[in-house]
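Sequence plus the predicted model coming up.
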Amino acid sequence: MDSEHRIPVAGLLLALIGSAAPFAAGLSWELSLGLLLVWGCSLFILPSPETRTQSTAPTAEAMRATFAQIIEHSATPLMLTVGNRVVNANNATRTTLGAHVIGQDVRVALRHPNAVELLDSGRNGETVVTGLVRRQDIWRISQVQSDLGFNVVELTNRTAEADVSRAHTDFVANASHELRTPLASILGYIETLQEAPGSIDSKTSTRFLEIIHREAQRMQNLVSDLMSLSRVEAEKHDLPETNVDLGALVRRAAVEGAGHERRNRLTMHCKPDIVVRGDAQQLEQLVRNLVDNALKYGAADGPVTVELTRYGVGNAQLSVADTGDGIPAEHIPLLTRRFYRTDPGRSRAAGGTGLGLAIVKHIVERHQGRLDIESTPGQGTRVSARLPMVETDPSQSLPEQAGATGGLPPEEDVGVHG
């Protein structure tokens, strides 16, 4: 017989003895009978201790509902399944796979042979699938069985990790290729000079040495840019804390980027009293890279305009524009990738490393700014960097202002052209 419907024999005997005691003591039999009836009935009406324990214990369904509430706001997609049927899916899962996943067969929801094999096995484990949400994305699917009659299925997006790993592999391969090309050229000319030292005339020997020097300089520039990119990436989460007079810095860095032989092609327009919170060394590199690119790839002997103005509310905008051939629209989104070139032959001939705009992009990002590239084929290209300004008291001097003009007289703030 079920424990809930068992006759409480011991309780009845105790009730009988307890109710007989008043009658034996000389009280009326009606009192003894009433006591017996009340006591006996209470044994059948009140639940037993075991029944009370069972009634207060949470059911599996209640536990599942509680667990569903706990995982609802987790950033990781999680599902609860019973017999391969999705009974609960948190917000991250509904965003990733759609709200219709609830009530669906989990194997149909995931639609991947590896996932189906894991889910059909009914065991704890994990597998990796591709293309779960978008083509080429990578997900790890884990299944854990619980003692409450349901399984927990977890989806972990591994696409970003794979992209980083692939980017590192591509970066090493590209860097190795870029270094190998000039190195092979250097070694080839050196071997030629060593094998026939007496048979090569002075003019040819001088030409070989010039090529060796040019290729060595190219390698040095590449290594320097690689080190700069590495430093910028390492510091990208460290916000600069120093106030920098951007106008003085732009004037100095632009002239340095142009060099003495190209300085006459520059035209500069810099508004005064523009201060940003930044890393002066990196901001100088940003200006030098933009000016050097414009002079290299713009029209031969054509002017390059450098402008520093206020933009909107609380922003400064540095723009560098050339009058070259321009860049086709399909190339513009790719220009800040490492080693990307629209014309590899021309870039290498000009001494470019393919890293200049990648460095610029990381510097702008570290300074919480924005980089824009506009180009019209046949008219030229304009690259603009917007940076948040710092409002300062004009009476306070900035440490970076000392010697910031780099020898330029004040009247050259507007126009270094010619």
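Happy to help now that I have it.

all contacts plus neighbour counts: C-alpha atoms, from now on.
Will do.

end to end, how far does stretch 295-302 reach?
8 Å (Cα to Cα, to the nearest Å).

Contacts for it, please.
258, 262, 265, 304, 322-326, 347, 350, 380-381 (Cα atoms under 8 Å, 6 or more residues apart in numbering).

at 7 Å instead, please
Arg265, Val304, Asp322, Thr323, Gly324, Asp325, Ala350, Gly380 (Cα atoms under 7 Å, 6 or more residues apart in numbering).

Give me the neighbour count for the first one.
Neighbourhood size, Arg265 [other Cα atoms under 10 Å]: 17.

Now it: closest residue in space, sequence neighbours ignored.
Closest residue to Arg265 apart from its sequence neighbours, by Cα to Cα, 6 or more residues apart in numbering: Pro303 at 4.7 Å.

try the third one
Closest residue in space to Asp322, ignoring its immediate chain neighbours: Val304 at 4.7 Å, by Cα to Cα, 6+ apart.

Quick one: residues contacting that neighbour.
Residues near Val304 by Cα under 7 Å, 6+ apart: Arg265, Leu266, Thr267, Ala294, Leu295, Val320, Ala321, Asp322.

And these, which is closest to Val364?
Among the contacts of Val304, Val320 lies closest to Val364 (Cα to Cα), at 14.5 Å.

re earlier: closest one to Phe44 out of the contacts of Val304, please.
In terms of Cα to Cα, no member of the contacts of Val304 lies closer to Phe44 than Val320, at 93.3 Å.

ok so the closest one is a helix residue?
No - going by DSSP: H, G, I helix; E, B strand; the rest coil, the assignment for Val320 is strand, not a helix.

From Phe23, how far out is it?
113 Å.

what does Gln282 give?
From Gln282 to Phe23 the distance is 105 Å (Cα to Cα).

Between these two, which is the more surrounded one?
Gln282 (20 against 15).

Report the secondary structure state of the residue nearest to the more buried one when sequence neighbours are not counted.
Leaving aside its sequence neighbours, Gln282 sits nearest to Ile363 (Cα to Cα, 6+ apart; 6.5 Å). Under three-state DSSP, Ile363 falls in the helix class.

burial count for Ile363?
Neighbours of Ile363 using other Cα under 10 Å come to 26.

And the strands in the stretch 151-300 of the chain?
151-157, 243-245, 266-270, 275-277 (DSSP state E, counting those that start in this stretch).

what about these, which gets the closest to Leu371?
strand 275-277 (15.8 Å).

ok, structure two:
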Amino acid sequence: MFWLRTLLWCALWATLGLLAGSVFTPAIGWSIPCLAFFAMLIGRGRSLARVARWAQDPSTAPPADVGAWDDVLAPLYRYLRMQSRVLHESHDALENMVAGAQALPDGVVTLNDEFQIDWCNRTAMRHLGLRLPYDRGSKLLNLVRVPDFVAYAQSGEWPEPILVRLSNSGQERVMMLQLARYGQNQHLLISRDVTQIEKLETTRRDFVANVSHELRTPLTVLTGFLETLRDMPQDAMPAQQREQYVSMMYEQAQRMQAIVEDLLTLSTLESSHGAGPAIVNMSELLQRARQQAEALSNGRHTFEWHVDEGLDLLGSAGELTSAVSNLLTNAVRYTPDGGKIAVYWEADEEGSAHYRVKDTGIGIAARHIPRLTERFYRVDRGRSRAVGGTGLGLAITKHVAMRHDAGLGIESEPGKGSTFSLNFPPERVSRAQG
């Protein structure tokens, strides 16, 4: 009621002026309301100046005792505080949303209707090679120039994601990209790195194909011989030839049995957690492996043995036997007659234990080494079948090493031989008492 109070004050001062003019002189009567009005104007001016200073920073509390301005400033200040609180809450909510989007394992890119980039999270930067704020406003299709994705984006309908191969920092990755509409003519791009999934799927397909291929050869031999023996009269084949056929069938059956046993071993290693570690007498284990290797060599190679007989391991005796024998057997199979094979079982100064098999065999080209532990991977398929083996030995050895916290090392040079090693950490090492 600002105007009513002002009117009352004016009426009061006018009445006082009339009374003073009737008692004294008219000049005195006029001077009283004039002075009152002048004082009121000065007071209102000072109050207005204080309000003007407050208006420069309305986030602070308004000035007190500013007369009629109190009725204006109080609701205005309450409104400003409410708006500030709403703005602060909205800012916090937005920051939480952005933080959540940054934490997503998938990439997220917001785009306008022209596919220009508004924002993206860190995962999308890594997936697509984007840079913010440098790329903000740039057209996505100019940065991701894969023809399949460009055609997908321009189709206007995206019921399903698309798989594209992108090269980033010299490394090819397989990305699943999905576009969707949201808001007012806005687009959302979601990216997911499926490189590992694609690799596992490829490995699965290769594994099925390799198993089929490895089993098909002995099965074909067995089937052929059995059909021959079934259709041929009893007296039509000499006993010596029949014995030869049976021997070859037995050999192929043993090959299939070895493949199946290795597959079961590999499956067990991959799916089970294993029993608790026990102390394994490595000296005895290596002695048994030595007997098997020298029997397989049959005097065709020279062996050197450097075994620390007091050095044992905490682990599974059966698994370690498989790993140790696989490396030693491979050395015998792929080292030509007259070659040398050296076996080392020793500890270093830091307490780690190392099992190494060094041969003077045919060696392996560097490009093959990263894939040697893949199932059924063979550098030379013809030679591998000729010397025996299932193609699963190194895959089994790798899993045994992982289950014993060890590393599998491979060093090789064509024509100069190879060195395969199992390197066990100090916590897996045990010293024999006495």
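Alright, I've got the coordinates. Computed from a predicted model, the values in this text were never measured in an experiment.

one step back: could you dump the contacts of Val304 of structure 1 into TSV and include distance to Arg85 of structure 1?
Shown next, in TSV, are the contacts of Val304 of structure 1 (distance: Cα to Cα, whole Å):
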residue	distance to Arg85 of structure 1
Arg265	71
Leu266	69
Thr267	70
Ala294	61
Leu295	64
Val320	60
Ala321	61
Asp322	62
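
right, and out of those residues, which lies closest to Pro47 of structure 1?
Val320 (86.4 Å).

Please tell me how far the closest one sits from Thr381 of structure 1.
Distance of Val320 of structure 1 to Thr381 of structure 1, computed by Cα to Cα: 8 Å.

before we move on, the earlier item: what is the aligned counterpart of the residue nearest to Asp322 of structure 1 in structure 2?
Structural alignment (TM-score structural alignment) places Val304 of structure 1 against Ile341 in structure 2.

Over to Gln281 of structure 1?
That one, Gln281 of structure 1, aligns with Gly318 by TM-score structural alignment.

In structure 1, what residue corresponds to Val98 of structure 2?
In structure 1, the residue matched to Val98 of structure 2 (TM-score structural alignment) is Ala68.

before we move on, what about Thr110 of structure 2?
Under the alignment (TM-score structural alignment), Thr110 of structure 2 pairs with Leu80 of structure 1.

do the same with Gly389 of structure 2
With TM-score structural alignment defining the correspondence, Gly389 of structure 2 maps onto Gly352 in structure 1.

Need the three-state assignment for that match.
Applying three-state DSSP: Gly352 of structure 1 is coil.

Please name the residues that touch Ala331 of structure 2.
Residues in contact with Ala331 of structure 2, defined by Cα under 7 Å, 6+ apart, are Asp359.

what lines up against it once you look at structure 1?
Match for Ala331 of structure 2 (TM-score structural alignment): Ala294.

measure its match to Asp322 of structure 1 for me?
5 Å.

Which parts of the stretch 251-400 of structure 1 are helices?
280-297, 344-349, 356-366 (DSSP state H, counting those that start in this stretch).

just the helices in the stretch 51-200 of structure 2 please.
Taking DSSP H, counting those that start in this stretch as the criterion, the stretch 51-200 of structure 2 carries its helices at 70-103, 122-128, 140-143, 147-154, 195-231.

so where in structure 1 does the longest one end up aligned?
The one in question is helix 195-231 of structure 2. Aligned using TM-score structural alignment, helix 195-231 of structure 2 spans residues 159-195 in structure 1.

Leu35 of structure 1 is nearest to which of the strands of the stretch 151-300 of structure 1?
Of these, nearest to Leu35 of structure 1 by Cα to Cα is strand 151-157, at 53.8 Å.

And the closest one, what does it pack against?
strand 78-82, strand 138-145 (3 or more Cα pairs under 7 Å, 6 or more residues apart in numbering; DSSP states H and E).

what's the mean gap between the first one and the aligned bit of structure 2?
Plainly put, strand 78-82 of structure 1 ends up 3.1 Å away from its match in structure 2 on average once the two are laid over each other (mean Cα distance after the TM-score superposition for structure 1).

buried stuff in stretch 39-49 of structure 1?
For stretch 39-49 of structure 1, the neighbour count (16 or more other Cα atoms under 10 Å) marks Trp39, Gly40, Leu43, Phe44, Ser48 as buried.

do stretch 246-264 of structure 1 as well
For stretch 246-264 of structure 1, using 16+ other Cα under 10 Å, the buried residues are 246-258, 262-264.

Around the match of Gly389 of structure 2, count how many other residues there are.
Counted with other Cα under 10 Å, residues neighbouring Gly352 of structure 1 total 21.

so what's it up against?
Gly352 of structure 1 neighbours (Cα under 7 Å, 6+ apart): none.

ok, back up a step: the match of Thr110 of structure 2 against Ala89, yeah?
Yes - applying Cα atoms under 7 Å, one finds Leu80 of structure 1 in contact with Ala89, separated by 6.4 Å.

thinking again about what came up before, tell me the residue in structure 2 aligned with the residue nearest to Gln282 of structure 1.
Checking TM-score structural alignment: Ile363 of structure 1 goes with Val400.

do Ser375 of structure 1 as well
Match for Ser375 of structure 1 (TM-score structural alignment): Ser412.

roughly how far apart are that match and Ser322 of structure 2?
22 Å.

More neighbours: these two, which one.
Ser412 (20 against 16).

Now do the closest residue to the more buried one other than its chain neighbours against Glu411 of structure 2, distance only.
Counting by Cα to Cα, 6+ apart, Ser418 is the residue found nearest to Ser412 of structure 2 once chain neighbours are left out, at 4.1 Å. Using Cα to Cα, Ser418 of structure 2 is found at 6 Å from Glu411 of structure 2.

okay, these two: which has more neighbours?
Ser418 (23 against 15).

The more buried one is in contact with Gly363, isn't it?
Yes - using Cα under 7 Å, Ser418 of structure 2 is in contact with Gly363, at 5.4 Å.

Pull up the overlap in contacts between those two.
Ser412.

Adding distance to Gln171 of structure 2 as columns, could you present the helices of the stretch 51-200 of structure 2 in CSV?
Shown next, in CSV, are the helices of the stretch 51-200 of structure 2 (distance: least, Cα to Cα, whole Å):
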stretch, distance to Gln171 of structure 2
helix 70-103, 23
helix 122-128, 11
helix 140-143, 17
helix 147-154, 19
helix 195-231, 11
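
Could you say which of these is packed most deeply?
Mean neighbours per residue, mean count of other Cα atoms under 10 Å, is largest over those for helix 122-128, with a mean of 19.

where's the residue nearest in space to the middle of structure 1 relative to Asp393 of structure 1, distance?
Compute the mean C-alpha point of structure 1, and by Cα atoms, centre = their mean the closest residue is Ala160, 7.7 Å away. Ala160 of structure 1 sits 44 Å away from Asp393 of structure 1 when distances are taken as Cα to Cα.
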